[in-house]
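1. got a predicted model here, sequence first, then my questions.
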Amino acid sequence: MEKKRILLGMSGGMDSSMSAVLLQQQGYEVIGATLLTHTDETDSNIIAAHKLANERHIKHHLIDCRTQFKNTVIQYFIDEYTNGRTPNPCIKCNETIKWKLLLEAAEKYQCDYIATGHYVRKEQLNGRYYIKKGIDPNKDQSYFLWNLNQTTISKALFPLGELHKQEVRQLARELGYTDIADKKESMGVCFLSGTDYREYLKELLNPNHPAFSSGNVVDEHNTILGKHDGFPFYTIGQRRGIEGVAKGKCVVRIDAKNQELIVGTRETLNTSSVTLSNYQLTDNTSLWKDQKVFIRIRGLDSVPGYWGTISINSQSLSIDFDEDVWAITPGQSIVIYDKDIIIGGGIS
């Protein structure tokens, strides 16, 4: 019987590398693809991906998408911050760059499926595919894949979804890939490379960019308390940088048009509901109509989720939480679950 061919997104890290091993063990013919997004061919991760592919006798393709990535993901990153919003570039990349290009490559190289090293699973219910939480609660990455479409999910396989991170690390050691097993895990936004986003914005934009101009810090009564040094350098809930003019207060709103930071008490940021105008939601109403759903407002493991109910009002989706939620920030993703499966999501 002819082997099923699968295109694997290879980043050079442990997760995608061990995904290659597992897929081969399952009988797939693996074709590797690495996206060149913001670095060049000399990047250590690119070299590691190519090395692993050679060792596993995997045909490896490099997809240069630097221009697309810059014009789409990095520009979105800039636009959101300079409009007083908080972006999530990883989610934007998944939707517009990563999976789109992997699907195109899979078709080009006649692959039946595509795979990545995400710690997620997928499930099919009533003819529809859903992203499902990974078995490892400390590594679940489902939050970042809420906006994938049906075509993409139907083609996707996730070899690590049923495994814990430590099991994957142990497999790498058993196979002699100790350098991969002990490799420091990349965290955060890839193109920041550990740099503070504020410094990155300064590098990208002209120092005289209007967003970097000093503006007023005002309270809820519009009383001017002092000055800030550029509104993109602040986020909702932040206290650092305003203590000198607004002791005991935090940023509760960013008015980009007037270049103002509005400050108030921490309690001001508590909310019992949120409305999403940019959203998607499963048409299987049995999973959400008059049902309690679980909502995540951030992808961090340290931020708990919340229970609530959802309703559709005209062109928007409303979520009523069972308890107050603190600091929902304009621009962030709100992801909705029924048990372990993602049934919808949107941008606040």
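-> Arrived safely, thanks for sending. Numbers count the residues shown, from 1 in each chain.

2. only C-alpha atoms for contact and neighbour calcs from this point on.
-> Will do.

3. which parts of the stretch 51-200 of the chain are strands?
-> For the stretch 51-200 of the chain, the strands defined by DSSP state E, counting those that start in this stretch cover 59-64, 113-115, 120-125, 128-133, 156-157.

4. and the contacts of the second one?
-> When you say that, I think you mean strand 113-115. 5-9, 102-103, 106, 155-159 (Cα atoms under 8 Å, 6 or more residues apart in numbering).

5. now the residues you listed in a markdown table, with distance to Leu52 and neighbour count?
-> As requested, these are exported to a markdown table (distance: Cα to Cα, whole Å; neighbours: other Cα atoms under 10 Å):
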| residue | distance to Leu52 | neighbour count |
| --- | --- | --- |
| Arg5 | 18 | 19 |
| Ile6 | 16 | 25 |
| Leu7 | 15 | 30 |
| Leu8 | 12 | 30 |
| Gly9 | 13 | 26 |
| Leu102 | 19 | 23 |
| Leu103 | 22 | 18 |
| Ala106 | 20 | 22 |
| Lys155 | 24 | 16 |
| Ala156 | 22 | 22 |
| Leu157 | 20 | 22 |
| Phe158 | 19 | 20 |
| Pro159 | 17 | 23 |
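
6. which of those fall within helices?
-> Among these, DSSP state H puts 102-103, 106, 155 in helices.

7. re the thing from before, could I get the strands of the stretch 51-200 of the chain as CSV with distance to Tyr234?
-> Output for those, formatted as CSV (distance: least, Cα to Cα, whole Å):
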stretch, distance to Tyr234
strand 59-64, 33
strand 113-115, 37
strand 120-125, 32
strand 128-133, 32
strand 156-157, 37
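
8. of all those strands, which lies closest to Ile236?
-> strand 128-133 (27.9 Å; Cα to Cα).

9. report the buried residues of the closest one.
-> Using 16 or more other Cα atoms under 10 Å as the test for burial, strand 128-133 gives 129-133.

10. which helices and strands does it pack with?
-> strand 120-125, helix 150-155, strand 341-347 (3 or more Cα pairs under 8 Å, 6 or more residues apart in numbering; DSSP states H and E).

11. tell me which of the ones you listed lies nearest to Ser213.
-> strand 341-347 (27.5 Å).

12. ok, back up a step: from the buried residues of strand 128-133, pick the one nearest Pro210.
-> Closest approach between the buried residues of strand 128-133 and Pro210, by Cα to Cα: Ile131, at 40.7 Å.

13. now for the closest one: which residues touch it?
-> 120-123, 142, 145-146, 153, 341-342.

14. below is an additional structure, to be compared with the one above:
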Amino acid sequence: MSKHGKVLVAMSGGIDSTVTAMLLHEEGYEVVGITMKTWDYANSGGSKKETGCCSLDSINDAREVAVMMGFHHFIVDIREEFGDYVIDNFVDEYLAGRTPNPCVLCNTHIKWNSLLKRADALDCEFIATGHYAKIKHENERYFIQKSADLNKDQSYVLWGLSQECMARSRFPLGGMTKPEVRQLAADLGYEELSKKAESFEICFVPDNDYRGFLKRRVPELEGQVAGGNFVTTSGEIIGKHQGYPFYTIGQRKGLGMAFGQPMFVTEIKPDTNTVVLGTSDELIRNGMNVGQVNNHKYATIPSDLELVTKIRYKDPGALSTMVQTGDHVAVNFMANVKGVAPGQSAVFYEGDDVVGGGIIYGGHKFGEN
């Protein structure tokens, strides 16, 4: 019998998940590896060569590690489930004038559910991934904490995990830095793996061109939305755009026109195919509404707390106060914040602890509803 129990490890073939499996194996867990195929690159229509977690090479790399270390490895095809939920949501959100975060949605509704389902079938008490984050249990609550490597910290994309998911999850890399992970792989004899490059793209958009993906996914889209108006915040028409789904809040480059001064996308109006442009100052928001909130550290967010709110993955965050009503949170920023984008995730931190997170419904200035 294993020392710590049986754990199902999500293995992409990359360095992080491989070292995760190695560490758990060395700690005395009975490791079972699983690789989930979520997407066919051929179906994306992009020009980039197939690489990353769903490629045949990556699947073979994961299996090779399992064979070398002597534990079972399974490949699970979840392409239909992934496509129906994550990709359809991705397209629908852009068509609604919002900016989706598919990695958060995938973690919350696809990967963890799939892992727990297979873990139960294989009698595994735990699941593990190569995420750079920590899990803490305190006052009968489980919550995510930032990793030791703040440059690699992935706590932001894990706000949607349920209490059950966190109770059964293990993140062995949470206390390590990326250079330490690479060195460990090299020390264990995986020199080539230790030098393997990382991918930062959305897995089903391998050429990193989401606009091209939308056009291929919805062929009639371009003809329906091209030629809408660019307008100022006062309503003045100042040009024509290529279609509202192809723009995001805060965007400055790629507008296709010169305006004599830097102009940014401040609002997207899908009903009229209108993209509102404004100056940098017109991007400022003093607060926002957040829905679909999932609480981590507290059952309800205390209204007397001052928390740091991140509105995007690499956002340093802004000091905020908030009031929670059900799964909705009204956030007031204590400093001006730019680029609040509906559809993106807002994550609330108390120090290194994730208090909760949700989906941004919209930003506002003081005096606005």
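-> That came in fine, so what should we check first? Because the structure is predicted, anything quoted here is derived from the model rather than measured.

15. ok so, going back, just the buried residues of strand 128-133 of the first structure now: which is nearest Glu41 of the first structure?
-> Ile131 (32.1 Å).

16. trace the closest one over to the second structure, please.
-> Structural alignment (TM-score structural alignment) places Ile131 of the first structure against Ile144 in the second structure.

17. so how far is Val290 of the second structure from that match?
-> To Val290 of the second structure, Ile144 of the second structure is 19 Å away according to Cα to Cα, to the nearest Å.

18. now do Cys103 of the second structure
-> In terms of Cα to Cα, Cys103 of the second structure sits 18 Å off from Val290 of the second structure.

19. ok, now Thr233 of the second structure?
-> Look at Thr233 of the second structure and Val290 of the second structure: by Cα to Cα, they are 23 Å apart.

20. who has more neighbours out of the two?
-> Neighbour count, other Cα atoms under 10 Å: between Thr233 of the second structure and Val290, Val290 has more, with 25 against 16.

21. run through the residues that contact that one.
-> Contacts of Val290 of the second structure (Cα under 8 Å, 6+ apart): 328-331, 346, 358-362.

22. am I right that it sits in a helix?
-> No: under the criterion used here (DSSP: H, G, I helix; E, B strand; the rest coil), Val290 of the second structure is strand, not part of a helix.

23. residue in the first structure matching it?
-> By TM-score structural alignment, Val290 of the second structure lines up with Leu276.

24. okay, helices next: where are they in the first structure?
-> In the first structure, the helices defined using DSSP H lie at 14-25, 44-55, 66-69, 75-82, 89-93, 99-108, 150-155, 165-174, 178-181, 197-204.

25. hang on, the earlier thing: what's the closest of the ones in helices among the contacts of strand 113-115 of the first structure to Leu205 of the first structure?
-> Set against Leu205 of the first structure, the nearest of these by Cα to Cα is Leu102 (30.6 Å).

26. distance of Leu204 of the first structure from Asp79 of the first structure?
-> Per Cα to Cα, Leu204 of the first structure is found 12 Å from Asp79 of the first structure.

27. okay, those two: which has more neighbours?
-> More neighbours surround Asp79 than the other of Leu204 of the first structure and Asp79, with 14 against 11 (other Cα under 10 Å).

28. longest strand in the first structure, please.
-> strand 316-326 (DSSP state E).

29. how about that strand: buried residues?
-> So strand 316-326 of the first structure, judged by 16+ other Cα under 10 Å, has buried residues 317, 319-321, 325.

30. can you list the residues you listed in TSV and add distance to Thr309 of the first structure?
-> Compiled in TSV, those are given as follows (distance: Cα to Cα, whole Å):
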residue	distance to Thr309 of the first structure
Leu317	11
Ile319	6
Asp320	5
Phe321	7
Val325	14
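
31. before we move on, the earlier item: so which of the helices of the first structure gets nearest Gly244 of the first structure?
-> Taking the helices of the first structure one by one with Cα to Cα, helix 197-204 is closest: 20.0 Å.

32. what's the longest strand of the first structure aligned against in the second structure?
-> Going by TM-score structural alignment: strand 316-326 of the first structure matches residues 328-338.

33. got a list of contacts for that stretch?
-> 250, 280, 283-293, 318-324.

34. still on that earlier bit, what's the closest of the contacts of strand 113-115 of the first structure to Leu300 of the first structure?
-> Of these, the one sitting nearest to Leu300 of the first structure (Cα to Cα) turns out to be Phe158, at 20.4 Å.

35. residue in the second structure paired with the closest one?
-> Per TM-score structural alignment, Phe158 of the first structure is aligned with Phe171.

36. contacting residues around that match?
-> Per Cα under 8 Å, 6+ apart, neighbours of Phe171 of the second structure: 20, 128-135.

37. and the helices and strands packed on strand 128-133 of the first structure: which comes nearest Cys190 of the first structure?
-> Nearest of those (Cα to Cα): strand 120-125, 19.6 Å.

38. contacts for the closest one next, please.
-> Here strand 120-125 of the first structure makes contact (Cα under 8 Å, 6+ apart) with 129-135, 140-142, 153, 157-158, 160-162, 341.

39. switch to 10 Å and redo it
-> Contacts with strand 120-125 of the first structure, where a contact means Cα atoms under 10 Å, 6 or more residues apart in numbering, come from 129-136, 139-143, 145, 153-154, 156-163, 284, 340-342.

40. quick one: distance of that strand to the chain centre.
-> Mean-position distance between strand 120-125 of the first structure and its chain equals 18 Å (Cα atoms, centre = their mean, to the nearest Å).

41. same question, stretch 179-189 of the first structure
-> Centroid separation between stretch 179-189 of the first structure and its chain, computed with Cα atoms, centre = their mean, is 17 Å.

42. what do you get for stretch 165-176 of the second structure?
-> Centroid separation for stretch 165-176 of the second structure versus its chain: 17 Å, with Cα atoms, centre = their mean.

43. end-to-end on it?
-> 22 Å.

44. again, but for stretch 247-260 of the second structure
-> Stretch 247-260 of the second structure stretches 20 Å from its first residue to its last (Cα to Cα).

45. before we move on, what about stretch 288-304 of the first structure?
-> 20 Å.

46. nearest spatial neighbour of whichever residue in the second structure pairs up with Lys289 of the first structure, skipping sequence neighbours?
-> Aligned counterpart of Lys289 of the first structure in the second structure: Ser303 (TM-score structural alignment). Among residues not flanking Ser303 of the second structure along the chain, Val323 sits closest, at 5.3 Å (Cα to Cα, 6 or more residues apart in numbering).
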